[in-house]
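Asker: quick one: sequence plus predicted model below, questions after.
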Amino acid sequence: MSLCRRNLLRLGLALPAMPAFADTPALLMGTGAPGGDYAVYGPAWGQFAAAQAGVSIAYRVTGGSSANILLIEEGTAELGLTTVAIANQARSGTGSWTAGVKFRAFRALFPMFPSVLQIVSPANTGITSLDALAGQAIGIGPEGSSAANSVAQILGSVGVQPKAMVTGGYIRQLHDMLAGQLAACAFIGAPPLPAIARAAMTHNLSLIGFSAPEAEQVARVLPGMSPMVLKAGLFPGQRVGVGSVGTVNIAIGAASLSKDLAQAVTQAALDHVGQLAAAIGTAPHPCPVSSVTDVGITFHPGAAIALRRAGFDVPDKFVEA
């Protein structure tokens, strides 16, 4: 999907006049891999943010959540997208990707939308339950994505141990699954994840779910994860809701961003919630600030100003310069 200025105008999106930060160097935003929602949402938000703040924004295709935090931590990027579950790993130094380091250079800007774990397998494999994934090779998405950094823990918390968990691009891994090289794919994203939705249009896939006790067990073990439901009709032939687990996506910025700039790029998203949801094919789904602060993630002071003006409750103790 191309999100050039002309296309945004076609959608009826009023782009404000260029103001305020003309002397600011171009910002870099870490997004995500093709076939995932970050690859679309990031540039869509960036178009609005650039127009509202009067800055240039470039984009870096990454694996996703943890990769974007690392870009900000090393000073390469100023903006990015991640999930609450991965942000918690970064803050606490848990998760193998952190090597025990506690990352402090990023701040939350605004909650975006929920992402849900979507586990699919070709119907002809006969794999229809979590238990059946034991001893199998499964794809877990790009290196640096939320799934790549949490699926092992999610499955392990309910006693499921696949033989191998392989990272790779969404589109490529689904191709490998359909070719019989992987038994299933387990990706985290706004449902339906674009790559899965495309595959489901031409292939009969089984959607593998969690029981309520299994989902609650995952939530107990992994901060930032909670029980969620893949509602009926998301995928062809899906007649009932399927239980799963998921986390909330958040936009993040470098702590070093000025208060005014952080406020402007946050306000741009808050002013275009419906259009950003449409860009990834979901209905607007406001996520509470508490979904971020419950695991101790702090907001940029500029973002807090925009959020409070929009009616969000951002406690002072969760605002950090």
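Answerer: Alright, I've got the coordinates. Numbers count the residues shown, from 1 in each chain.
Asker: contacts and neighbour counts: CA atoms only from here.
Answerer: Will do.
Asker: chain neighbours aside, what residue packs nearest to M165?
Answerer: I138 (5.1 Å; C-alpha to C-alpha, 6 or more residues apart in numbering).
Asker: for that neighbour, what are its contacts?
Answerer: 162, 164-166, 182-186 (C-alpha atoms under 8 Å, 6 or more residues apart in numbering).
Asker: and with 6 Å instead?
Answerer: I138 makes contact with 165, 182-185 under the criterion C-alpha atoms under 6 Å, 6 or more residues apart in numbering.
Asker: ok now the helix ranked longest in the chain, how far from the chain's centre?
Answerer: Of all the elements of type helix in the chain, the one with the most residues (DSSP state H) is helix 38-53. The chain centroid and the centroid of helix 38-53 are separated by 15 Å under C-alpha atoms, centre = their mean, to the nearest Å.
Asker: give the next helix or strand downstream of it.
Answerer: Along the chain past helix 38-53, the next helix or strand (assigned with DSSP states H and E) turns out to be strand 57-60.
Asker: helices or strands next to that following strand in the packing?
Answerer: Other elements packing on strand 57-60 under the criterion 3 or more C-alpha pairs under 6 Å, 6 or more residues apart in numbering; DSSP states H and E are strand 27-30.
Asker: the strand it packs on - contacts with which helices or strands?
Answerer: Applying 3+ C-alpha pairs under 6 Å, 6+ apart, one finds that strand 27-30 contacts strand 57-60, strand 79-83.
Asker: and the comparison structure, right after this:
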Amino acid sequence: MIRNKKIALILVAMMLVSVFVACQGGTKPAETPADKPAEGTEKPAEGAEKPAPAGGGEFISIATGGTGGTYYPLGGAMATILNGSDMGVQATAQATGASVENVELIHIGDAEVAFVQNDIAYYAFNGIELFEGNKYEDIAGLATLYPEVVQIIAAANSGIESVEDMAGKRIAVGAPGSGTEVNARQVLEIHGLTYEDLALADYLSFTEATDQIKNGQVDAAFVVAAVPSSAVTELATTHDIKLVPIAEDKANELIAKYPYYTYLDIATEEYRGFEGTVKGVAVQAMLIVNKDMDDELAYNITKNIFTNLDAVAESHARGKDITIESALDGMPIELHPGAQRFFDEQ
């Protein structure tokens, strides 16, 4: 009898526990893996339509570069211009990794306007060099802006007076996979040289290259940047250097083969110890959009930027180099019809 009572008590206890657990189950949150997004928060598909801005109007994201660079303040000024226009848009400048990333942002629809170097746009459109095997044929030009000069900096005692003199010398040709490295290779090629003709082709960034010139580890370096370049300015304050010119006939050969280059006078007086100008070549900073952008939108973006260049110039020193007259110099890809219409009216 006692044994039967114990069994009965155990059964009752088990039933009570079961009821208690069942009641608690309704309040326990469902477990979700930590790396699984909650429903409704999935990342939008690339190129998906963006929601309308809270204040009405169309979003215009301008992809620029790093916040300490040239593209970012210029892009900010352009966004301010568009916001103050009668276009009814909401424009912002987006800090990015610059040219290569910006091509991708236009391609996937995460930016409407982007700053790029025109040689990068050419490579992307044609699927060559840095974009080998991947053509971005959906990009179109809006305008070119200002020169990114191919500066060939040599130690004063290097014995280098021309590009041909680089044979047998130690040359910094740009960081691996950079646009500068491609520029260096192309300039040498037009002068009948390859890396094999050099004593050393050193793949260095601008800062590394100028440090190596200081240390006597390289004789010259390619620096592709707006003039004055901070890296060259700093080097010129402590060391005797020279800018190596490119002869006009060689520049013409270069432009004939690679149409994104332009020939220009480099104002050397912006560097300590220099006077006058040196002949050289440059690629161009430019604006691109998706070729499918509405013609009227592309027209109005171009019009508002180029009719307010004073405001652009106030944002950065390079802004003063942007003009309607030079806005198609070195255009490497097809101009967007909306931009074409604006320039045809001028």
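Answerer: Nice, thanks for sending it over. Since this is a predicted model, take the numbers as computed values, not measurements.
Asker: quick one: TM-score?
Answerer: Laid over one another, the chains give 0.72 as their TM-score (TM-score structural alignment, normalised by the length of the first structure), with 285 aligned residues with a C-alpha RMSD of 3.4 Å.
Asker: on that earlier part again, which one in the second structure is aligned with the residue nearest to M165 of the first structure?
Answerer: Under the alignment by TM-score structural alignment, I138 of the first structure pairs with A172 in the second structure.
Asker: and H300 of the first structure, by the same measure?
Answerer: Across the two structures, H300 of the first structure finds its equivalent in H336 of the second structure, going by TM-score structural alignment.
Asker: roughly how far apart are its match and N215 of the second structure?
Answerer: Separation of H336 of the second structure from N215 of the second structure (C-alpha to C-alpha, to the nearest Å) stands at 48 Å.
Asker: so which of the two has more stuff around it?
Answerer: Counted by other C-alpha atoms under 10 Å, H336 of the second structure and N215 do not tie: H336 has more neighbours, with 23 against 10.
Asker: can you pull the contacts of that one?
Answerer: Applying C-alpha under 6 Å, 6+ apart, we find H336 of the second structure in contact with 140-141.
Asker: sec struct for the closest residue to S258 of the first structure other than its chain neighbours, please.
Answerer: Nearest residue to S258 of the first structure, sequence neighbours excluded (C-alpha to C-alpha, 6+ apart): G302, at 7.5 Å. G302 of the first structure falls in the helix class when you classify it by DSSP: H, G, I helix; E, B strand; the rest coil.
Asker: so stretch 234-243 of the first structure aligns onto which residues of the second structure?
Answerer: If you align by TM-score structural alignment, stretch 234-243 of the first structure falls on residues 270-279 of the second structure.
Asker: contact partners of whichever strand or helix holds E208 of the second structure?
Answerer: E208 of the second structure belongs to helix 206-214 when assigned by DSSP H and E. Helix 206-214 of the second structure is touched from outside by 172, 218, with contacts defined as C-alpha under 6 Å, 6+ apart.
Asker: next, the buried residues of the match of stretch 234-243 of the first structure.
Answerer: Under the neighbour-count criterion of 16 or more other C-alpha atoms under 10 Å, stretch 270-279 of the second structure has 271-272, 274, 278-279 buried.
Asker: next one: stretch 190-208 of the first structure
Answerer: 190-196, 199-200, 204-208.
Asker: run through who's touching it.
Answerer: Under the contact criterion C-alpha under 6 Å, 6+ apart, stretch 190-208 of the first structure has outside partners 35-36, 115, 119-123, 128-129, 171.
Asker: hmm, which of those are the buried ones?
Answerer: The buried subset of those (16+ other C-alpha under 10 Å) comprises 35-36, 115, 119-122, 128-129, 171.
Asker: which one of those residues is nearest to S226 of the first structure?
Answerer: Nearest to S226 of the first structure among those is S115, at 10.4 Å by C-alpha to C-alpha.
Asker: correct me, but that closest one touches I250?
Answerer: No: the pair S115 of the first structure / I250 is not scored as a contact, 10.3 Å apart, by C-alpha atoms under 6 Å.
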